[in-house]
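Peer 1: Predicted model and sequence follow; I will ask about them next.
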Amino acid sequence: MLIGLIGKSNSGKDTTFELINKNSTLLFENVKFAGVLKNTLATLFNTPVDEFENRTFKEAKIYKDKSVRYMLEYFGAAGRKIDESFWVDMAMKNILPHKNYCFTDVKYPNEGLAIKEKGGILIRINRPQTDYNTLMSERFINEIPIDYVLDNSKTVSYLEEQVRAILEDYNTEILLK
């Protein structure tokens, strides 16, 4: 099974992933379309790949005056210039049919389409934010067709109730804990 989570930075995608695993008897693996990109940059700059999930690290300068975030966006765009689906293809080739995956970084329509083509669902997470900078990679998230919307404007318990409702609606194979 495939689930794709769509949302701006700090919208609650990783929390939603944790709630999916908490409330399902199936175990979903957290995968990212940017995973191959992050692994590549980690090798290039001799940095542990885990650092690329750290918000402070993403703002740090990694090459001259360029931040990690800048390098991610620059190299991400370069891959898409080779082929619009370059990073999607790299991520999807590692997806095994008998496993369950949750993509926590769906930001482009072709990423959503790849998940839908494999029978997955797309969930948008809305969270009111007043202090975020819209990233270049977040420009297209409202263009991605979705199956469900989560309102992350209240408590984690409120978010969890919505996640449980989606799991119940999505598939009877996902037994709730």
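Peer 2: Now that the structure is in, tell me what you want to look at. What you see is a predicted model; the values in this text were computed from it and never measured. Numbering: from 1, shown residues only.

Peer 1: going forward, measure contacts and count neighbours with C-alpha atoms only.
Peer 2: OK.

Peer 1: For stretch 141-153, buried residues please.
Peer 2: Residues of stretch 141-153 classed as buried: 141, 144, 146, 149-152 (neighbour count, 16 or more other CA atoms under 10 Å).

Peer 1: Comparison target below:
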Amino acid sequence: MHGRIVGFGCRAQVGKDTATNATGFTRMAFADNVRALASRIDPYVNDFGLRLSDAVERLGWEGAKLEIDEVRRLLQELGGGSREMIDTSIWVYPTMTRATELMLDGYNVAISDVRYPNEADAIRSAGGIVIRIDRPDVPRLDHPTENALDDYDFDHVIDNSGTVEELRAAVRAIVGSGS
């Protein structure tokens, strides 16, 4: 049996992780390898000698990005700089290779951080769908990761202005229950 793949985009803090978890699929992110590389470098992320590894251990990745501006900036610059200087698909190749392996083994895969057209296109090329999550009350950040998909033609759009359970129900209505 061959698994399925779905991707969720596009802005920060709109509910992509909640939507991903609602699928019951194996979770992946294009930024997983960005985080792994940042962890290997393990830079100081504040003026008081706090290392990235300590921040992530204490706060988790999401908490560290929200509480310490340098963590979000580091990940954006490392990810975006690699895209610009090496290859726009530098983070797509390893993620989609692993996703394909999982699907061939019968697992369904949900990618939680679709931010660029080539990422969405890679999911579609693997037979998947891409879903935009919109949440009107979230401030829009001025960064390429926040606006590169503004004009992209998503397969589905979910308005996440309701409850968490309404978001989960909307996701399940599109992708099913994870089996």
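Peer 2: Yep, that arrived. In this text the structure is predicted, and so the values were computed from the model without any measurement.

Peer 1: re earlier: please list the members of the buried residues of stretch 141-153 of structure 1 that lie in strands.
Peer 2: 149-151 (DSSP state E).

Peer 1: now the buried residues of stretch 141-153 of structure 1 in JSON lines, with distance to K118 of structure 1?
Peer 2: Listed next are the buried residues of stretch 141-153 of structure 1 as JSON lines, based on distance: CA to CA, whole Å:
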{"residue": "I141", "distance to K118 of structure 1": "20"}
{"residue": "I144", "distance to K118 of structure 1": "16"}
{"residue": "I146", "distance to K118 of structure 1": "15"}
{"residue": "V149", "distance to K118 of structure 1": "20"}
{"residue": "L150", "distance to K118 of structure 1": "22"}
{"residue": "D151", "distance to K118 of structure 1": "26"}
{"residue": "N152", "distance to K118 of structure 1": "27"}
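
Peer 1: Widest-spaced pair of those?
Peer 2: The span of the buried residues of stretch 141-153 of structure 1, defined through CA to CA, is set by I144 and N152 at 18.6 Å.

Peer 1: Name the nearest of the buried residues of stretch 141-153 of structure 1 relative to Q162 of structure 1.
Peer 2: Once CA to CA is applied, the member of the buried residues of stretch 141-153 of structure 1 that ends up nearest Q162 of structure 1 is L150, at 6.5 Å.

Peer 1: okay but the closest one is in contact with I125, surely?
Peer 2: Yes. Between L150 of structure 1 and I125 there is a contact under CA atoms under 8 Å: 4.7 Å.

Peer 1: Tell me the counterpart of K38 of structure 1 in structure 2.
Peer 2: Counting by TM-score structural alignment, K38 of structure 1 lines up with R35 in structure 2.

Peer 1: Am I right that its match is in contact with L75?
Peer 2: Yes. Between R35 of structure 2 and L75 there is a contact under CA under 8 Å: 6.9 Å.

Peer 1: what residues are shared contacts of the two?
Peer 2: With CA atoms under 8 Å, 6 or more residues apart in numbering applied, the contact sets of R35 of structure 2 and L75 do not overlap.

Peer 1: Tell me which residues touch the counterpart of Y116 of structure 2 in structure 1, please.
Peer 2: Aligned by TM-score structural alignment, Y116 of structure 2 pairs with Y108 of structure 1. Listed by CA under 8 Å, 6+ apart, the contact partners of Y108 of structure 1 are 137-138, 140-141, 144.

Peer 1: what about structure 2, which of those hold up?
Peer 2: Retained in structure 2 (both residues aligned by TM-score structural alignment, their matches' CA atoms under 8 Å) from the contacts of Y108 of structure 1: 137, 140-141.

Peer 1: Let me know the closest of those to M1 of structure 1.
Peer 2: Taking the kept ones among the contacts of Y108 of structure 1 together and measuring to M1 of structure 1 by CA to CA, the closest member is I141, at 21.7 Å.

Peer 1: ok, and the closest non-adjacent residue to that closest one?
Peer 2: Take I141 of structure 1 and drop its neighbours on the chain: the residue closest to it by CA to CA, 6 or more residues apart in numbering is K107, 5.1 Å away.

Peer 1: quick one, strands of structure 1?
Peer 2: Counting by DSSP E, the strands of structure 1 are 2-6, 29-31, 61-63, 66-67, 101-106, 121-126, 148-151.

Peer 1: Include distance to T15 of structure 1 when you put the ones you listed into TSV, please.
Peer 2: Listed next are these as TSV, based on distance: least, CA to CA, whole Å:
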stretch	distance to T15 of structure 1
strand 2-6	11
strand 29-31	11
strand 61-63	28
strand 66-67	26
strand 101-106	10
strand 121-126	11
strand 148-151	12
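
Peer 1: nearest to Q162 of structure 1, of those strands?
Peer 2: Short answer: strand 148-151, nearest of these by CA to CA, at 6.5 Å.

Peer 1: contacting residues around the residue nearest the centre of structure 2?
Peer 2: In structure 2, the residue lying closest to the centroid (CA atoms, centre = their mean) is D113, at 1.4 Å. D113 of structure 2 makes contact with 7-10, 16, 29-31, according to CA under 8 Å, 6+ apart.
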